[in-house]
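A.B. asks: Quick one: sequence plus predicted model below, questions after.
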Amino acid sequence: MKLKKHLSVMVTIALTAGILAGCANTGGEAGSGDQKQGNDRKSSNELIAAVTYEPEEGFDATESGHGDMTRVFFSTLFQRNKELGMENDLAESYEVSEDRLTWTVKLRQDAKFTDGENLTAEDVVYTYEIAKDSGSSIDLTMLDSVKQVDEYTVEFKLTHPQSTFIEKLARVGIVPKHAHKEGFSDNPIGSGPYKFVQWDKGQQVIAEANEDYYGDVPSIKKLTMVFMDDDAAYAAVKAGEVDIASIPGSFAKEEVPGKKLLELDSIETYGVAYATEKPGKTTSDGHPIGNAVTSDIAIRKAMTYAMDREELVEGILEGYGAPSTTGLEKMPWLNEETIIKPEEDGNLEEAKKILEEAGWKDTNNDGTIDKGGVEAEFSLLYTDGKYRQELGLAYVEVAKQLGIKVNLEAKTWDTIIPEINSQPVLYGFGSGDPSEIYNLYSSKTLGVGVPWNNSGYYQNPKVDEYIDKALQSEDEDAALEYWKKAQWDGSAGFSPKGDCAYTWFVNAGHLYLADESLDIGTPVVQPHGGRALYNITEWKWK
């Protein structure tokens, strides 16, 4: 990762940091009025941060993780520490049975909801039962039952052993059973470091410090999170209307008086998920499965080896990032044998050779290679977001040099989903949870859970076997061997060495422009989407 002429905050592997942007529709230097407002915020320990994502469905922790919002308003049983390990949050201790099917968690007894009521085992049981039944984006299909043992002890029963179950216990925010009623998502009650004050839909969320929080009470007493896109956010932080904003690399070159650039290490990667099945089948919803072109491994491998990732890092990320060929760089479960070496990267000649040996040739001289009467043409779908369009355009250009015609199409998730199993999709990923490998590559996730779980319908029995063994291992350390073998065991795997189910591009650093007087402590490494607010209790004005 390149360090430019700015403050660079580099932290060691850990999970979770945040999705900050900025607020305003004017640019330029901060005026005297903005300067005064900024000083007033500092003296009263208030902060304005812009966020690029507003959860349209509201802030109910039983329905989704909500990224930063979970950590601001809610508590979880466990949380990731800054070394990527697990530590207690609401949990005081836990035990796992010998058959690894029963997890017993003892709760701390000093946690209260922001309405003053005690948080007890009854609330935890209620939360997990509702989250399991609600179709939450957090996969709880392995949870058979959850019950209250006593006022501060909870017992979870699993349908099968899962080494990564503790990850689920670190993602679900606990809601109060007595107050979880209609309208909760618009005015949530949690036990996190901040109390929800108001939500002005389409504009902002206002929160105030929870003085009864069982952990470190925040120094920032009023936190306002405004919803804005990158351009508006950048203008706002420059003008002093917000105090911190997430910015793309293209904005990082400009020196802004009174501001500092923060570069937070991240595990966010971008890549293309291929439809690996041949066409002909449909999902239960009637959506087509498979693609006549990308089902050929030669197409997938050729594109994977043809991409010049250093060029992507320099040209699109402005140097703030690193090449990614596996999507798992920086993770302890990475099989290093699967990394494409720098000298092999961007090798157009090797890519052309792969295609030619597989029978892809331009037999009708129309500029597009073909095989068995099938033209090498497909669509690449993407949604709005940092770097996606630029990466998509780079992919299209490289494909063109190989005689492959790619039609880049910007869509919303609603319009992508009907095609998600039949056309390649450009995604952002990045998680400190190894079970993400299960979500992306196991055939058991086909048609289960969120639509992007194994959207390409990738299937390999050997990969399934290793993933199952990893999940059934005693703990995450014991599972490492099998996560690595699922990538490549010498003859099979989902990585570029094997079936090449994805073409990965880059690992993107996360950049923030902030007031030079703002101290954000030591943030944890950011996953996909960011989690900067996860350490909000450390933030303070200097």
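C.D. replies: Cool, the structure landed.
A.B. asks: Every contact and neighbour count from this point should use C-alpha atoms.
C.D. replies: Noted.
A.B. asks: For stretch 206-220, measure first residue to last.
C.D. replies: By CA to CA, to the nearest Å, the extent of stretch 206-220 from end to end equals 12 Å.
A.B. asks: Using neighbour counts, pick out the buried residues of that stretch.
C.D. replies: Buried residues in stretch 206-220, defined by neighbour count with 16 or more other CA atoms under 10 Å: Ile206, Ala207, Glu208, Ala209, Asn210, Asp212, Tyr213, Tyr214, Val217, Pro218, Ile220.
A.B. asks: How about the secondary structure of the closest residue to Phe251 other than its chain neighbours?
C.D. replies: Take Phe251 and drop its neighbours on the chain: the residue closest to it by CA to CA, 6 or more residues apart in numbering is Tyr234, 7.9 Å away. Secondary structure assignment for Tyr234 (DSSP: H, G, I helix; E, B strand; the rest coil): helix.
A.B. asks: Tyr234: neighbouring residues, count only.
C.D. replies: For Tyr234, the neighbour count with other CA atoms under 10 Å is 29.
A.B. asks: what does Val154 give?
C.D. replies: When neighbours are counted by other CA under 10 Å, Val154 registers 23.
A.B. asks: and the comparison structure, right after this:
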Amino acid sequence: MVATAVALTLTATGCVAGGGGTEGAGARKTELVIAVGDIAGGEFDPIKGWGTRPAQIRPIHSSLLTIDSNVTFVGDLASQYSVSKDALTWSFTLRNNARWSNGEPVQAQDVVFTYELLKKDGTRFDLSFVDKIVAVDDSRVEFRLSTPQSTFVGQLSEIPILPKAHYGKDYSSNPIGSGPYRVRNFQDGQQLILEPNPHWYGTAVKFTKLTFLFLAEDAALAAARSGSVDIAYVPPAFADQKIPGMTMKSFETVDSRGLSLPTLPAGGSGQILGKDVKVGNDVTSDRAVRQALNIGLDRKKIAELVLQGHGRPAYTLVDGLPWFNQAAAFTDGRTAEAKQLLQQAGWADSNGDGIVEKGGVKAQFTLLYPSDDKLRSDLALVVAEQARALGIGVTAKGTTWDGIYLDGKANAVTWGGGRHHAHQLYGMYSSKVIDTGYNNMAQYSNATVDKHLSAALSAKTPEEANRSWKLAQWDGTSGFAGEKGDAPIVWLVRINHMYLVRNGLDLGDQPIHAHGHEWALFNTIANWKWSR
């Protein structure tokens, strides 16, 4: 069935299966076929979510800033920028050769339009701290903030700038950007075809056509075996695959996986993207259960089984980054101590079935994972097996992402994340963002943590911000991380991104990857080329 689906898809897109032969090699001198998942979420429009995934915008849009291979924020559309000493005024000068894909110049008014549009919307990007945006002239723009925002630099690198004169309700069907490529054809759920933007301000791209096939992981692997794609994402469990004409590439990431655990008792209600949803779980709302999982699960064994050596244990979302608190790391796999912790909290196995209970409630819950994601599926199954040894029953259940968003505030979820900046710590743990977007799925609230997170967000310098980010993780008496922390999310592993890549294809000097294998490669997409 997979082979048939791939054959039908390739026929529909008109792709030629090269298989490493002469015909295929010749066909791919100027064209690439890529299968890394569905990359089009948000349909090219930031109001619909385009730009909320790291590096997603890079093929067809530009942002004021971007990151280089050292994960340093540098100018993209901005040729230069500065920040005032009080961190309240951010000034940008646009490059004079920036053009939209229709040839018109990119101007400061376009920047103002984009950010005012997103600030008014307030759903996908929180710009409430921006007091005023001013076009000083056609090439200069100023952001005047009501309060310092240490993570604003991250948004400046992710928000795609839109053409004021050409943005409307039908923008998704005819997106105009200032990136290296432009949309030639888009079939929702099937494929995206890009062609070079003739007005791109950077070095001329080397490919005349990029075809992205939105294939599931098994279908992408089958397409790679048939020689029909040049780049294919591969889950770590399949990383030992050997395919003639292709090389397995492994990229280090800040992309982590863990368990989001509801912190409120069952029976509550909340929202996700404006939809009413059930909130709370009578088992995971007990802090002792979350802590028992945090210290009792064996991350090293989980990494070995799920990642096959292509990743490592993780204790927070930000291990090893400048804002990581080393005190949040600890020795895990402590089964006996985890069971003792549960016992002290009143959980006991009264009927000998191996699952503890308390007040007539058995310590068992459902763990949701996306059915089409092998890594998260494997993670859920391994967690369920290890949790059983602690006296906790976990039922792994595959579903769609839509199902996860609707049910994920009342059940555990195989959650993920990881960015080149610290803002996700605020989005995942601050009580101030509960019921906004996909933030704080665990409905977690801790006044001390909120204080540290707010201080980090409003810090004037990176050093000041990092101190507060670390305190939010664990300040010696309270925090969301560490063996004594609240553990609304139990982080388990940090993964490597694995791709089968056509021999001789140079993907540029990749920075460490952020969350999302679908888009992580795109930071360097303008520099892709054949090395031989």
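C.D. replies: Arrived safely, thanks for sending. Bear in mind that the values here come from a model prediction, so they are computed numbers and not experimental data.
A.B. asks: List the TM-score for the superposed pair.
C.D. replies: Here the TM-score for the pair of chains, by TM-score structural alignment, normalised by the length of structure 2, is 0.91; 512 aligned residues with a CA RMSD of 2.2 Å.
A.B. asks: rewinding a little: what does the residue nearest to Phe251 of structure 1 align to in structure 2?
C.D. replies: If you follow Tyr234 of structure 1 across to structure 2 using TM-score structural alignment, you land on Leu221.
A.B. asks: Kindly report the same for Asn187 of structure 1.
C.D. replies: When structure 2 is aligned by TM-score structural alignment, Asn187 of structure 1 is paired with Asn174.
A.B. asks: just to revisit the earlier point, name all residues that make contact with the match of Tyr234 of structure 1.
C.D. replies: Leu221 of structure 2 is in contact with Ala232, Tyr233, Val234, counting by CA atoms under 8 Å, 6 or more residues apart in numbering.
A.B. asks: Distance check, the last one against Ala35 of structure 2.
C.D. replies: In this view, Val234 of structure 2 and Ala35 of structure 2 are 10 Å apart by CA to CA.
A.B. asks: Pull up the overlap in contacts between those two.
C.D. replies: Ala220.
A.B. asks: which residues touch the match of Asn187 of structure 1?
C.D. replies: With contact set as CA under 8 Å, 6+ apart, Asn174 of structure 2 has these partners: Val183.
A.B. asks: sorry, back to before: top of the contacts of Leu221 of structure 2 by neighbour count?
C.D. replies: Of the contacts of Leu221 of structure 2, Ala232 is surrounded by the most neighbours, 31 neighbours in total, counting by other CA under 10 Å.
A.B. asks: Name the nearest residue to Asp378 of structure 2, ignoring sequence neighbours.
C.D. replies: Val306 (5.9 Å).
A.B. asks: how about the one you found, what's its match in structure 1?
C.D. replies: Aligned partner of Val306 of structure 2 by TM-score structural alignment: Ile316.
A.B. asks: can I assume its match is in contact with Leu391?
C.D. replies: Yes: using CA atoms under 8 Å, Ile316 of structure 1 makes contact with Leu391 at a distance of 7.4 Å.
A.B. asks: can you give me the helices in structure 1?
C.D. replies: 32-43, 68-73, 121-133, 165-169, 230-239, 297-306, 309-315, 348-357, 388-401, 413-416, 436-441, 461-471, 476-487 (DSSP state H).
A.B. asks: List the contacts of the counterpart of Gly428 of structure 1 in structure 2.
C.D. replies: Under the alignment (TM-score structural alignment), Gly428 of structure 1 pairs with Gly416 in structure 2. Contact analysis of Gly416 of structure 2 by CA under 8 Å, 6+ apart lists Asp255, Ser256, Arg257, Gly258, His515.
A.B. asks: again, 7 Å this time
C.D. replies: Residues near Gly416 of structure 2 by CA atoms under 7 Å, 6 or more residues apart in numbering: Ser256, Arg257, Gly258.
A.B. asks: do Ala275 of structure 1 as well
C.D. replies: Counting by CA under 7 Å, 6+ apart, Ala275 of structure 1 touches Gly290, Asn291, Thr294, Ser295, Asn421, Ser422, Gln423, Pro424, Gly456, Tyr457.
A.B. asks: Now with 6 Å, please.
C.D. replies: For Ala275 of structure 1, the contact set (CA atoms under 6 Å, 6 or more residues apart in numbering) comprises Gly290, Asn291, Asn421, Ser422, Gln423, Pro424, Gly456.
A.B. asks: between the residues you listed, which has the most around it?
C.D. replies: When neighbours are counted by other CA under 10 Å, Asn421 leads the contacts of Ala275 of structure 1 with 31 neighbours.
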